[in-house]
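Enquirer: heads up, no residue letters with this:
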């Protein structure tokens, strides 16, 4: 694997190196006016800028066998958003050089995550984004009370045990459950929340309506597996029923095994399809971002700010890039760069 470095931050212009904590079990804090939390990164066979190959016990865990990279995040959104308006995925600043046969890779990605939207062939800023709640392989949620200390609700991060799904408290973050909570007086984060809080129906009729809905729809508290959660939140309306805000602590682990980082950077798909990504990667950072949906009620566009990016404001970002650019190598060799 070529030497790499990893950066993290609350925005694309505020990334700082965190290479020294990759594969160590340590975390890096991220704080902004939109999000506060911690991130931890594990990459199997990671080679740092000094040429040291680092590894982690994370990859020896039985429940993570076959995984080659992991981005773990724990934190809370400081404004209210519907689960449909919080996205996760990849964004790029320049067009991608897609290899022949990349259509197979895109079909595989869509199979893994049917909620993914993308424009990876964009001539300006390619992207691929999905709702966070439906794309994450592992997702856990805990509801805080206003007097709760976040540290008392969750285990130390990252935990010594692998994250498993826990959506047992998600029903406390639904539109109906928020109607009588202090959070309902805050500015709404989705059209579904707005309609719920502006309803003039009587309390009794609303309860009857809620009971009718529960009879017709699967109960959210029955999502006992990651597969059940991802299937349930494949539906847009189900995502819009969930509202996340400062009282919701969310922990995720984005981990897969179809990217291999050692001995080289390659993409391996089922059926023996593989791509040597080093032949096509121009060195631009590979960014994993959590961001607003473009034109969501809280987005910068709606608030009057101009933003030409295909995505909304960034909550947090992890970037992986070569440790040395061509210019760095030329300088190291005593060659003046153009």
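Expert: Arrived safely. Being a predicted model, the structure only gives us computed values, none of them experimental.

Enquirer: C-alpha from now on. contacts and neighbour counts both.
Expert: Fine.

Enquirer: can you tell me the helix or strand for residue 133?
Expert: helix 132-135 (DSSP states H and E).

Enquirer: which is the next helix or strand following that helix?
Expert: Following helix 132-135 in sequence, per DSSP H and E, is strand 138-143.

Enquirer: What residues does residue 248 make contact with?
Expert: 76-77, 141-144, 173 (Cα atoms under 8 Å, 6 or more residues apart in numbering).

Enquirer: related to what we said a few turns ago, buried ones in the helix holding residue 133?
Expert: For helix 132-135, the neighbour count (16 or more other Cα atoms under 10 Å) marks 132-135 as buried.

Enquirer: other SSEs contacting it?
Expert: Applying 3 or more Cα pairs under 8 Å, 6 or more residues apart in numbering; DSSP states H and E, one finds that helix 132-135 contacts strand 86-91, helix 226-232.

Enquirer: How far away from the center of its chain is the next helix or strand along the chain from the first one?
Expert: Going back to what we said before, that points to strand 86-91. Next helix or strand after strand 86-91 toward the C-terminus (DSSP H and E): helix 102-112. Helix 102-112 sits 19 Å away from the centroid of its parent chain (Cα atoms, centre = their mean, to the nearest Å).

Enquirer: If we only consider the contacts of residue 248, which is nearest to residue 122?
Expert: The closest of the contacts of residue 248 to residue 122 turns out to be residue 77 (Cα to Cα; 29.6 Å).

Enquirer: A further structure is provided below for comparison with the first:
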């Protein structure tokens, strides 16, 4: 149910899966239990956190201890996961970002291009894409885009790789320390992101079969409670971009060379006078 007196026009529901097919996705309990996803290519433990959350399912806590951590007191959301590939993947091939099945250009608000320039200047200079294409996309090299990145060990037990309140911090565990040292990967998150903005550094990195990696992505600029993008000097209401064709924001981890998708986290705005709202209530 809503946490405000006025009924919202939309409520958020988050799902996740290993490809784009919504029929195969699982519902995510935001700020709650870890979701395990696995196939013959990789395994993931996923936590999604959203500050001041009022969406589905109703069992989702409104917030998470994550937002009390010194690294995240200003953040509005987080996609945090472990990633254990079952084949080697070159670091230059893996991208992370947003894509869409249908055009957005007729729904993009004034100031959107300015907002993108601000993002590239202040947040992620390696961001690449075309928001005005028939199938819009905005991707960054995964190694350069994740806010926190941690290299783990090979052969870690798969039972509890990600506790629901775990905060991933930049660094490494066990043999992962040697991997970071071997490639001269900087120890701080900001310097690591800058390091992997160079293609030659990404090409020298391999996501190894059987090794567990941890990543966290989020920021203070996308507010799901207000359904708005908030950048310095720019406020873009996301609800104005929602219609029958466009009501989903998805984050995708994929191989940009082959097009193979590994992980999809889908944020769906559910209209409250629709049959979809009743369906979400029943989940």
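Expert: Now that the structure is in, tell me what you want to look at. None of these values were measured; they are calculated from a predicted model.

Enquirer: After superposition, what is the TM-score?
Expert: The TM-score (TM-score structural alignment, normalised by the length of the second structure) is 0.83; 263 aligned residues with a Cα RMSD of 2.7 Å.

Enquirer: Relative to residue 313 of the first structure, which of the helices and strands packed on helix 132-135 of the first structure is closest?
Expert: Here strand 86-91 is closest among those (Cα to Cα), at 10.1 Å.

Enquirer: need the longest strand for the second structure.
Expert: Across the second structure, the longest stretch assigned as strand under DSSP state E is strand 261-271.

Enquirer: tell me, what residue is most central in the first structure?
Expert: What sits nearest the mean C-alpha location of the first structure, by Cα atoms, centre = their mean, is residue 88, with 3.7 Å.

Enquirer: ok, that one to residue 287 of the first structure distance?
Expert: 10 Å (Cα to Cα, to the nearest Å).

Enquirer: Residue 156 of the first structure too?
Expert: Residue 156 of the first structure is 26 Å from residue 287 of the first structure, by Cα to Cα.

Enquirer: Tell me which of the two has more neighbours.
Expert: residue 287 (21 against 9; other Cα atoms under 10 Å).

Enquirer: The more buried one matches what in the second structure?
Expert: Counting by TM-score structural alignment, residue 287 of the first structure corresponds to residue 250 in the second structure.

Enquirer: Next, the mean deviation of whichever strand or helix holds its match compared to the first structure.
Expert: Counting by DSSP H and E, the element that carries residue 250 of the second structure is strand 248-255. Following the fit onto the first structure, the mean deviation recorded for strand 248-255 of the second structure is 0.6 Å by mean Cα distance after the TM-score superposition for the first structure.

Enquirer: Just the angle for that strand relative to strand 261-271, thanks.
Expert: 180 degrees (axes from the mean of the first three to the mean of the last three Cα atoms, to 10 degrees).

Enquirer: Give me the packing partners of strand 248-255 of the second structure, helices and strands only.
Expert: By 3+ Cα pairs under 8 Å, 6+ apart, strand 248-255 of the second structure packs against strand 94-99, strand 261-271.

Enquirer: So residue 40 of the second structure sits against residue 85, correct?
Expert: No: Residue 40 of the second structure is beyond contact range of residue 85, at 9.0 Å (criterion: Cα atoms under 8 Å).

Enquirer: The two - which one has more neighbours?
Expert: residue 85 (22 against 8).

Enquirer: What does that one correspond to in the first structure?
Expert: In the first structure, residue 85 of the second structure lands on residue 77 (TM-score structural alignment).

Enquirer: Thought residue 243 was touching its match, still the case?
Expert: No: the pair residue 77 of the first structure / residue 243 is not scored as a contact, 10.4 Å apart, by Cα under 8 Å.
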